[in-house]
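Visitor: Below: sequence and its predicted model.
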Amino acid sequence: MKIIIINGPNLNLLGKREPEIYGSQTFEAYFELLQEKFPTLEMEYYQSNIEGELIGKIQEKGFSYDGIILNAGAYTHTSIGIGDAIKAVTTPVIEVHISNTFSRESFRHQSYISPVAKGVILGFGMKGYDLALLSLL
């Protein structure tokens, strides 16, 4: 089973950025733990701060992979293009957010991804990625 985790803007700063919200662990360190926890999965990780690169990666993997786990960061609330890319591909997409976006600023309550995602997991910290992987199994 081939799965890609795609993280959007500022998630490259996990471990440094607002640790009270996002924790103190880097995503790279967490990804290693995920690989150990799910050794039978072929997993890939991709991160970009650039909207078009995220769309390109969704299109590239969205017809040949078994699942996409997407944390689009702030693009969740602004990118019709990412939503359209998800609609265009056949691979199921699970939307993940580390924080509970509904407990934060009101602009974070809107998602252009949720209506086209297979499911949404938010507010469970990094554990949300584990839950997304389990949902794809």
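Guide: Received the coordinates, thanks.
Visitor: CA only for contacts and neighbour counts going forward, please
Guide: Fine.
Visitor: Next, the closest residue in space to residue 78 that isn't next to it in sequence: secondary structure please.
Guide: If you skip the residues right next to it in sequence, residue 78 has residue 112 as its closest partner in space, 7.0 Å away by CA to CA, 6 or more residues apart in numbering. What DSSP: H, G, I helix; E, B strand; the rest coil gives for residue 112 is coil.
Visitor: Residue 6 now?
Guide: Each residue gets one of three states, and residue 6 gets strand by three-state DSSP.
Visitor: need the contact list for it.
Guide: When the contact criterion is CA atoms under 8 Å, 6 or more residues apart in numbering, the partners of residue 6 are 45, 46, 47, 54, 68, 69, 70, 71, 72.
Visitor: Pasting the second one now:
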Amino acid sequence: MPSVLVINGPNLNLLGTRQPEVYGRTTLADVEDACRTRAASLGLDVAFVQSNHEGALIDAIHAARGTHDGLVINGGAFTHTSIAIMDAVASVELPMIEVHLSNIHAREPFRHRSYLAPVAIGQICGLGMAGYLYALDALAQRFAA
């Protein structure tokens, strides 16, 4: 069964309470539950990592090589700052889809730049929790091809 690692970066542990006008009231546990349900319906195994620490996210990406078949990453603010995470994704050579709850292109100018986009097979933003589910759909289609 193909396996996907869903990685959530800084402050995503506060979903549901942090700026609900931007990120909604859905919690990270809600996102993970919905992903588990969608993954099961697609015949995927799914695992989750959340950290507020860049190095821990890099370690999780490195550990995914040989264990998982694809990545879904919401890098949070590291999306806009971390060349190291971009390099880690490029190094493991796994298909990755970048996800954001809000539309990063309609927000502050510094959020328009994504260091993850050049190593992603796709980017989904502005669709809330559904973006994670669409990312799983896309990876499942890729694995089936």
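Guide: Thanks, I have it. Keep in mind the model is a prediction, meaning the values are calculated, not measured.
Visitor: Run the contacts of residue 6 of the first structure past the second structure and keep the common ones.
Guide: With both residues aligned by TM-score structural alignment, their matches' CA atoms under 8 Å as the criterion, the subset of the contacts of residue 6 of the first structure whose aligned partners also touch in the second structure is 45, 46, 47, 54, 68, 69, 70, 71, 72.
Visitor: circling back to that earlier point, among the contacts of residue 6 of the first structure, name the buried ones.
Guide: Neighbour-count burial (16 or more other CA atoms under 10 Å) applied to these gives 47, 54, 68, 69, 70, 71, 72.
Visitor: My reading is that the fifth one lies in a strand. Confirm?
Guide: Yes. Under three-state DSSP, residue 70 of the first structure falls within a strand.
Visitor: That one pairs with which position in the second structure?
Guide: Taking TM-score structural alignment as the alignment basis, one finds that residue 70 of the first structure is matched in the second structure by residue 73.
Visitor: related to what we said a few turns ago, what residue in the second structure is paired with the residue nearest to residue 78 of the first structure?
Guide: With TM-score structural alignment as the criterion, residue 112 of the first structure matches residue 115.
Visitor: gap between that match and residue 93 of the second structure?
Guide: In this structure, residue 115 of the second structure and residue 93 of the second structure are separated by 16 Å, where distance is defined by CA to CA, to the nearest Å.
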